[in-house]
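Enquirer: turn this into a structure:
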Amino acid sequence: MACADVERKWSSDEINSDDVGKKDIIIFIQEHAARKFLGEKKMLGATKNIAKAFKKEALVVIYNELFETKAFKSGNEEEEEVAEVTKATEELKVTEKVVVEKVPEAKKEPPRYKKRILKKGDDRSLPHKGDTVHVWYTGKLDDGTVFDTNIVTGRKKKNAQALRFKVGTGKVIRGWDEALLTMGIRERAEIVIEPEWAYGAKGIEGKIPPNSRLTFEVELEAIN
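Expert: Predicted coordinates for the structure are as follows:
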């Protein structure tokens, strides 16, 4: 809107009534006044901040002074503001693009285990993270030493129980968590796990030496 076309929005009675609030006056002045006028009257900034700083009576005075001095925004000033907004928008788009381009894609860690299926199970019944799995297993070191098993024979066999735990939740070594999520019910597999996904540099004193690669024969009995 050119300065010559600006007309008073409210009469004296209207602007002093309760129907017109401080924010209404501020918005009108900011939309139509020249930047120099706004700067002199300290009307540049957020509407809520200006509303806190001025009483309504003072805003009415500034409103009237705007028309008395005809300090309206010129056509050139409007064009400059539009250009500034356009430029800022384009710069923001460029910045966003650069930020997106600089974010590296997350690299998926390669598996630290190898699985060899000894007996095929039901591929339609794979466990999900948080499911309780029932597992029979035997664990060996590279030299063939059995360091742990829950498989028993003879008279004690009838009292044997499969190991139960919630898979994928860190209850066991990572090699087990990852491998068991690929096994179906009744599948039996040999799983060779590298130290990084087993017991690492610490090992287990008196049982598993540091940095040991472990081999497990595992059978998934059930999923709950």
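Enquirer: CA only for contacts and neighbour counts going forward, please
Expert: OK.
Enquirer: for this protein, what spans make up the strands?
Expert: For the chain, strands defined by DSSP state E occupy the ranges 113-119, 132-140, 146-149, 163-166, 188-193, 214-223.
Enquirer: now the second one, please; I'll put the structures next to each other:
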Amino acid sequence: MASETEVSRPWTDDELKSDTTGKKAIATFLQEHASKKFLRGHKMLGSLKQVTKVCNKDQFVKAYKELFEQKAFKGPDDEEEDLEEVTKKAAEIKIKPKPVHEEKVVEAPKYTKKVLKQGDKTTFAKKGDLVSVWYTGKLTDNTVFDTNIQSGKKKKTATPLKFKVGTGKVIRGWDEGLQTMTLNEKAELTIEPEWAYGRKGKPEAKIPPNATLVFEVELVGVD
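Expert: Just a heads-up that it's a prediction; the model follows:
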């Protein structure tokens, strides 16, 4: 360990008490010259900002005096400790392998769309929007299996179908297709089985297994 003669006192006792000698200056001196064991014992080992925050000037003055009384200056042991800490930290660092770039597979749409009447080209139906739709569903042989469009006396009391689009409330072909439409647009959606009712079909609605469906839909409300 270094001797006291190797480190000169920058301040006298009176200068230490003076307001002109701030605690930050004393703390800096201690961290530069005191051994880690000494600093650890006085709870002054750490960042200068943190140490000056938790310790008052009287504590720094006391430690300053004890440093010279105990001759607890930095020595070879501190250098070995520093090397040990660096080695330990290096061992703890885990080198993360460079991620392998994976191409995102984009699923091809399972429907086609034919615009029958242009909408406002501004008010798009977005996921989570409450949409209002008039529709007629047919098989590919033009057999109508469902519609909410009424005629005659029933036309006055008929209401469009309302649901939150893009949330799985309807078949995927509708969820995807309607999000390409704008208010008052009318379109024909031809939907493949995978995005309709699949291998099971929907017997109660007279939709056979693996059926491709054709819907004429009109988007009359977006909220």
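Enquirer: the strands of the first structure: which one's closest to Glu40 of the first structure?
Expert: Comparing these against Glu40 of the first structure with Cα to Cα, the closest turns out to be strand 163-166 (69.6 Å).
Enquirer: mean shift between that closest one and the second structure?
Expert: Compared with the second structure after fitting, strand 163-166 of the first structure deviates on average by 2.5 Å (mean Cα distance after the TM-score superposition for the first structure).
Enquirer: show me what counts as buried in that strand.
Expert: For strand 163-166 of the first structure, the neighbour count (16 or more other Cα atoms under 10 Å) marks 164-166 as buried.
Enquirer: then stretch 208-218 of the second structure?
Expert: 208, 210-218.
Enquirer: pick the one among the residues you listed closest to Gly198 of the second structure.
Expert: Checking these against Gly198 of the second structure with Cα to Cα, the nearest one is Asn210 at 5.1 Å.
Enquirer: quick revisit: wait, which of the buried residues of stretch 208-218 of the second structure is closest to Arg199 of the second structure?
Expert: Nearest to Arg199 of the second structure among these: Asn210, at 4.7 Å, using Cα to Cα.
Enquirer: roughly how far does that closest one sit from Lys162 of the second structure?
Expert: Going from Asn210 of the second structure to Lys162 of the second structure by Cα to Cα, to the nearest Å gives 26 Å.
Enquirer: then Glu84 of the second structure would be within a strand, right?
Expert: No - read with DSSP: H, G, I helix; E, B strand; the rest coil, Glu84 of the second structure is helix and lies in no strand.
Enquirer: that one: what's it in contact with?
Expert: Shown in contact with Glu84 of the second structure (Cα atoms under 8 Å, 6 or more residues apart in numbering): no residues.
Enquirer: Ala196 of the second structure now?
Expert: 171-173, 211-213.
Enquirer: and which of the residues you listed is nearest to Ile95 of the second structure?
Expert: Arg172 (43.1 Å).
Enquirer: isn't the closest one right up against Tyr197?
Expert: No - contact criterion Cα atoms under 8 Å: Arg172 of the second structure and Tyr197 do not qualify, at 9.3 Å.
Enquirer: and the helices in the second structure?
Expert: Taking DSSP state H as the test, the helices found in the second structure are 13-17, 23-33, 36-41, 48-54, 57-70, 76-92, 172-178.
Enquirer: looking at the buried residues of strand 163-166 of the first structure, spot the one nearest Ile25 of the first structure.
Expert: Out of the buried residues of strand 163-166 of the first structure, the member with the shortest distance to Ile25 of the first structure (by Cα to Cα) is Lys166, at 64.4 Å.
Enquirer: Lys89 of the second structure: how many residues sit nearby?
Expert: Number of residues near Lys89 of the second structure (other Cα atoms under 10 Å) recorded here: 10.
Enquirer: what about it, distance to Asp223 of the second structure?
Expert: 57 Å.
Enquirer: Leu189 of the second structure now?
Expert: For Leu189 of the second structure relative to Asp223 of the second structure (Cα to Cα), the value is 22 Å.
Enquirer: of those two, who's got more company?
Expert: Between Leu189 of the second structure and Asp223, counting by other Cα under 10 Å, Leu189 is the more crowded of the two (21 against 11).
Enquirer: what does the more buried one correspond to in the first structure?
Expert: Under the alignment (TM-score structural alignment), Leu189 of the second structure pairs with Ile191 of the first structure.
Enquirer: what's around the closest residue to that match other than its chain neighbours, how many residues?
Expert: In this structure, Ile191 of the first structure finds its nearest non-sequential neighbour in Lys115, 4.5 Å apart by Cα to Cα, 6 or more residues apart in numbering. A total of 17 residues lie near Lys115 of the first structure under the criterion other Cα under 10 Å.
Enquirer: now do the one 3 residues further on
Expert: If you count neighbours by other Cα under 10 Å, Leu118 of the first structure ends up with 13.
Enquirer: from Val152 of the first structure, how far off is the nearest residue to it once chain neighbours are set aside?
Expert: Closest residue in space to Leu118 of the first structure, ignoring its immediate chain neighbours: Ala189 at 4.9 Å, by Cα to Cα, 6+ apart. From Ala189 of the first structure over to Val152 of the first structure the distance is 18 Å, taken as Cα to Cα.
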